[in-house]
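Student: Turn this into a structure:
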Amino acid sequence: MKGIFVACFLVSNALFGQKIIWNENVKLNWSNFKSKVNHRSGGNVVAYTNCGWAYSYVKSSNPKAPIEIEIQTVFNEDKSWKDTKRINDYVLLHEQKHFDVAEVFSRKLRKEVSEKIKTGADFDKYFQAIYNRILREYQNFQKAYDGETRNGIVEEKQSEYNRIIAEELENYKSYKAS
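Tutor: The predicted structure follows:
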């Protein structure tokens, strides 16, 4: 007997909002930021991007049977906010990079999952630890990104992060969603 199980991670765990699945050919625009509520307090916050990943899996009751796992990078429009009086293209690029970072860590998760999880038993034994570790790395990277760029204000640091993020996307390109 096969069962389908779905679990999601989003920065604020919104399951039924409007979502955009990450695609290298589709970039965010200001109309994607639909929340009326500023989810991050602070005077220097011009916009807030709610993104992360969602995963689903199909697992047999036979623990030795292969498992299918799908991981997608998502942007939650209903939880993403903008200050319409202060937005511009530069700020939008900074917010796009948050979404791109989520894709980098989705790819890292896909890589580890593909290397270490082949069966339902592997999933039960390893998935949560892998997921939690990569989630912490993701959160730490996002925090460092905003901290070092001061939410995109420090242009030199923003340029450095733009390069790092592009390199990481390239380094893990074989793990993009199919």
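
Student: rest of the way, CA atoms for contacts and neighbours
Tutor: OK.

Student: Residue 136: how many residues sit nearby?
Tutor: 11 (other Cα atoms under 10 Å).

Student: same question, residue 162
Tutor: Neighbour number of residue 162 under other Cα under 10 Å is 17.

Student: Make sure it is actually in contact with residue 95.
Tutor: No - if you go by Cα atoms under 8 Å, residue 162 and residue 95 don't touch, sitting 11.2 Å apart.

Student: one more, for comparison:
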Amino acid sequence: MIRLLHTTIFSFFLGLSPLGEKGFAVNSPDRKTELETGSKDDYVFRIPNKNVCFSWEPNKRLSWSDFRGMPDRSSTYAATANTGISHTYAIDSRGYLIKKASRVYANFYPNLSWYVPKLINETTLAHEQTHFDISELHARILRKTIAEYRFTRNSKAEIQAIYQKVEKARKAMQVDFDRQTNHSVDRQKERAWEAHIAQLLHKYRHWAS
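Tutor: All right, here's what the predicted structure looks like:
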């Protein structure tokens, strides 16, 4: 019922191209995963399949078949969904962020998400879906912020600061959701949160991917 919240941002600057300096901000799963570099422009994870993910879609709800990880035996929770937001971007030769090249996604990591069949009930999956919806909400907020922000030649620092601010808000909302619903035990609060997140997704509907 609780998720792994921490999202790490890695930035790789691969030199000048015809557009200038390219940058990539890559969302990383919460479990410790080290990066190693291969050939030029090639980055691989040493732990296989941990970075497998799919993006939030408006007509796709999570199913238990999406949770492919092994349950944490030390945890008392029935399930955990590992979600996050990722952003890829490019910066031109003058140091300005190229907005048209910006890509933001809310992601779900199946191999880092799990459930215990004997502990789940009819509200558990809906609770985990709301956690995914919260990440999608903040992906939309990030898209809106980027579109409206007036970047300068210091775009590299500016975009990283924007990402970190949105990510901090995302993690805080995830914690509040679990705390106020008591990890889905409080059904009334659970329904209220589901309605609240649905309203916010509608509010930011123009910033859906």
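
Student: And the longest helix along structure 1, what does it pack against?
Tutor: The longest helix of structure 1 (DSSP state H) is helix 120-149. On a contact count with 3 or more Cα pairs under 8 Å, 6 or more residues apart in numbering; DSSP states H and E, helix 120-149 of structure 1 meets helix 89-116, helix 155-171.

Student: looking at those, which is buried most?
Tutor: helix 89-116 (a mean of 20; mean count of other Cα atoms under 10 Å).

Student: Relative to structure 2, which residues correspond to that one?
Tutor: Using TM-score structural alignment, helix 89-116 of structure 1 corresponds to residues 122-149 of structure 2.

Student: does the residue nearest the centre of structure 2 belong to a helix or a strand, and which?
Tutor: When Cα atoms, centre = their mean is applied to structure 2, the residue found nearest the centroid is residue 84 (1.7 Å). Assigning secondary structure by DSSP states H and E places residue 84 of structure 2 in strand 83-90.

Student: residues in structure 1 aligned with the helix or strand that that strand is followed by?
Tutor: Remark: after strand 83-90 of structure 2, the chain's next helix or strand is strand 103-108, criterion DSSP H and E. Aligning strand 103-108 of structure 2 against structure 1 (TM-score structural alignment) gives residues 70-75.

Student: With adjacent residues omitted, what lies nearest to the equivalent of residue 187 of structure 2 over in structure 1?
Tutor: When structure 1 is aligned by TM-score structural alignment, residue 187 of structure 2 is paired with residue 155. Of all residues not flanking residue 155 of structure 1 in the chain, residue 149 sits nearest, at 7.1 Å (Cα to Cα, 6 or more residues apart in numbering).

Student: show me what contacts the one you found?
Tutor: 155, 157-158 (Cα atoms under 8 Å, 6 or more residues apart in numbering).

Student: likewise residue 19 of structure 2?
Tutor: By Cα under 8 Å, 6+ apart, the contact set of residue 19 of structure 2 is 91-93.

Student: so which of these is the most crowded?
Tutor: residue 91 leads these on contacts (other Cα under 10 Å) with 25 neighbours.

Student: Does residue 99 of structure 2 touch residue 146 like I think?
Tutor: Yes - judged on Cα under 8 Å, residue 99 of structure 2 makes contact with residue 146 at a distance of 7.3 Å.

Student: hang on, the earlier thing: and which of the contacts of residue 149 of structure 1 is nearest to residue 107 of structure 1?
Tutor: residue 158 (22.0 Å; Cα to Cα).

Student: What separation do you get for the closest one and residue 17 of structure 1?
Tutor: According to Cα to Cα, to the nearest Å, residue 158 of structure 1 stands 29 Å off from residue 17 of structure 1.

Student: And residue 6 of structure 1, by the same measure?
Tutor: On the measure of Cα to Cα, residue 6 of structure 1 and residue 17 of structure 1 end up 16 Å apart.

Student: ok, now residue 151 of structure 1?
Tutor: Taking Cα to Cα, one finds residue 151 of structure 1 at 25 Å from residue 17 of structure 1.

Student: In terms of neighbours, single out the busier of these two.
Tutor: Between residue 151 of structure 1 and residue 17, residue 151 has the larger neighbour count (other Cα under 10 Å), namely 21 against 12.

Student: Assign a three-state SS to that one, would you?
Tutor: Using DSSP: H, G, I helix; E, B strand; the rest coil, the structure places residue 151 of structure 1 in coil.

Student: Hmm, residue 97 and it touching each other?
Tutor: No - contact criterion Cα under 8 Å: residue 151 of structure 1 and residue 97 do not qualify, at 11.0 Å.

Student: Nice, that's everything, thank you.
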